[in-house]
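A.B. asks: Would you be able to build a 3D model of this:
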Amino acid sequence: MKLSFLKKRATACVITALMVAVSIPLGVHCTETRAADQVTALFYEGTGGGYGIQYDLEQRMGTAANLLTVAQRYLEAGDSDLQALSSARERLSQAATIGDKYDANVQLSDAAATMISRLKGEALTETDSQYVTQFETDLAAAQDRIARSSYNQQAQAYNNSLQSFPVNWLRTIAGVEELELFL
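C.D. replies: Purely as a prediction, here's the structure:
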């Protein structure tokens, strides 16, 4: 078999064009995936020795578990508010995506606020009353840290960068997706 067609200028141009056509989307994919991974790491790990949103979500789940323990001392086992808080906590622990974690966190906030309000109307021991107040403070503090996280700003900046030329043309071919915001 003769390979003389490889010695022709037209063949060289076609091969070069194919290589460029493949390398540009591949380059966009590698660059944008690396940038997305860095932003996503903010969600899970935080920045500069700080903690990410995931850490605060775990803290909120732990506080909700403690709140459930106190609530079970005063409310009946089949109580709807107990079940709501327990299922909200479970939903957050099983949430896989950032959007699902956000929705589950909102549900946990609502269920915890309802439970705290209800427990404040019960005849709690002084110790349990202090626990409930501390749980309320802990939940609010973790939510405040989440609200001040730089993840959403960084994710929005990343998503905006996907709208600029030439990435906006190549992102579909390159398999690059926008990041979910935690809001």
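A.B. asks: Only C-alpha atoms from now on, for both contacts and neighbour counts.
C.D. replies: Fine.
A.B. asks: Which strands or helices does the helix or strand hosting residue 89 pack on?
C.D. replies: Element membership for residue 89 (DSSP states H and E) is helix 80-94. On a contact count with 3 or more Cα pairs under 8 Å, 6 or more residues apart in numbering; DSSP states H and E, helix 80-94 meets helix 53-74, helix 98-120.
A.B. asks: Next, the second sequence, to be compared with the first:
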Amino acid sequence: MKNMKNGTKIIIGIIVAVVIIAIPLISSYNGLIKEESNVDLAWSQVESQLQRRNDLIPNLVNSVQGAMDQEEEVFTAIADARASLSGAGSMEEEVEANNEMNSALSRLLVVVESYPELKSNENVTALMDELAGTENRIAVERQRYNETVQGYNNRVKRFPGSIIANMTGFSEKPYFEAVEGAEIAPEVNFDNDEE
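C.D. replies: As a prediction, this is how the structure comes out:
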């Protein structure tokens, strides 16, 4: 009878030890799932704003294109960037396509500023204002995304999350970063004498 009580105590002790170890591991795993969901949600908000901008661009281009036939290179770059954004299959491809779009739009804005008749056109002005608002929304959503990624990545790297992350396949998420050279203003050359 005494051996049976000792055996029961050992089994209960093992069960208690397993529960004590399992609770933080389960909690950590659930936390990783929640953080990853938050990253996915934040990314979908970025995508939503990118799509909004993508939908506005044809209207803006159509409004300005007639007055700026000689700027075909800018329009081609915008069309190519839109196609890349639409065809992007991964987050990294979307970020790269977005960076192409940012570059093309920057050149378009410089061109529009150089045409006084466009700046006074109500449609162009309204579309430019709408695009500026969309760009601000994109910036806000990118910031939120990066903050969410930071929280998730911290959880993946810190103990005990790092152990659970390695065991269950969670890995760090990429930040939404500006393309190299984004700090340099685009230049548009209107000198047609160059060959």
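A.B. asks: Longest helix of the first structure, counting residues only.
C.D. replies: When the first structure is parsed with DSSP state H, its longest helix is helix 9-45.
A.B. asks: buried set for that helix?
C.D. replies: 25-26, 28-29, 32-33, 36, 39-40, 42-45 (16 or more other Cα atoms under 10 Å).
A.B. asks: Same list (those) but as a markdown table, adding distance to residue 172 of the first structure.
C.D. replies: Conversion of the buried residues of helix 9-45 of the first structure to a markdown table gives the following (distance: Cα to Cα, whole Å):
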| residue | distance to residue 172 of the first structure |
| --- | --- |
| 25 | 9 |
| 26 | 12 |
| 28 | 10 |
| 29 | 10 |
| 32 | 12 |
| 33 | 13 |
| 36 | 15 |
| 39 | 20 |
| 40 | 20 |
| 42 | 25 |
| 43 | 24 |
| 44 | 26 |
| 45 | 28 |
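A.B. asks: tell me what the longest helix of the first structure is packed against?
C.D. replies: Where contact means 3+ Cα pairs under 8 Å, 6+ apart, helix 9-45 of the first structure is packed against helix 53-74, helix 151-161, helix 167-174.
A.B. asks: what's the angle from it to helix 151-161?
C.D. replies: Taking axes from the mean of the first three to the mean of the last three Cα atoms, to 10 degrees, one finds helix 9-45 of the first structure and helix 151-161 inclined to each other by 160 degrees.
A.B. asks: Now the alignment partner in the first structure of residue 48 of the second structure. Nearest residue, chain neighbours left out?
C.D. replies: Using TM-score structural alignment, the equivalent of residue 48 of the second structure in the first structure is residue 55. Closest residue to residue 55 of the first structure apart from its sequence neighbours, by Cα to Cα, 6 or more residues apart in numbering: residue 44 at 7.1 Å.
A.B. asks: do you know how far the one you found is from residue 116 of the first structure?
C.D. replies: The spacing between residue 44 of the first structure and residue 116 of the first structure, counted by Cα to Cα, to the nearest Å, is 28 Å.
A.B. asks: With residue 54 of the first structure instead?
C.D. replies: In terms of Cα to Cα, residue 54 of the first structure sits 23 Å off from residue 116 of the first structure.
A.B. asks: can you check residue 53 of the first structure too?
C.D. replies: For residue 53 of the first structure, the distance to residue 116 of the first structure equals 23 Å [Cα to Cα].
A.B. asks: most centrally placed residue in the first structure?
C.D. replies: Nearest residue to the geometric centre of the first structure (Cα atoms, centre = their mean): residue 98, 2.8 Å.
A.B. asks: List the contacts of whichever residue in the second structure pairs up with it.
C.D. replies: Using TM-score structural alignment, the equivalent of residue 98 of the first structure in the second structure is residue 91. Residues near residue 91 of the second structure by Cα atoms under 8 Å, 6 or more residues apart in numbering: none.
A.B. asks: For stretch 98-105 of the first structure, buried residues please.
C.D. replies: Residues 98, 100-105 are the ones in stretch 98-105 of the first structure that count as buried (16+ other Cα under 10 Å).
A.B. asks: these two touch, right, residue 63 of the second structure and residue 126?
C.D. replies: No: using Cα atoms under 8 Å, residue 63 of the second structure is not in contact with residue 126, being 10.5 Å away.
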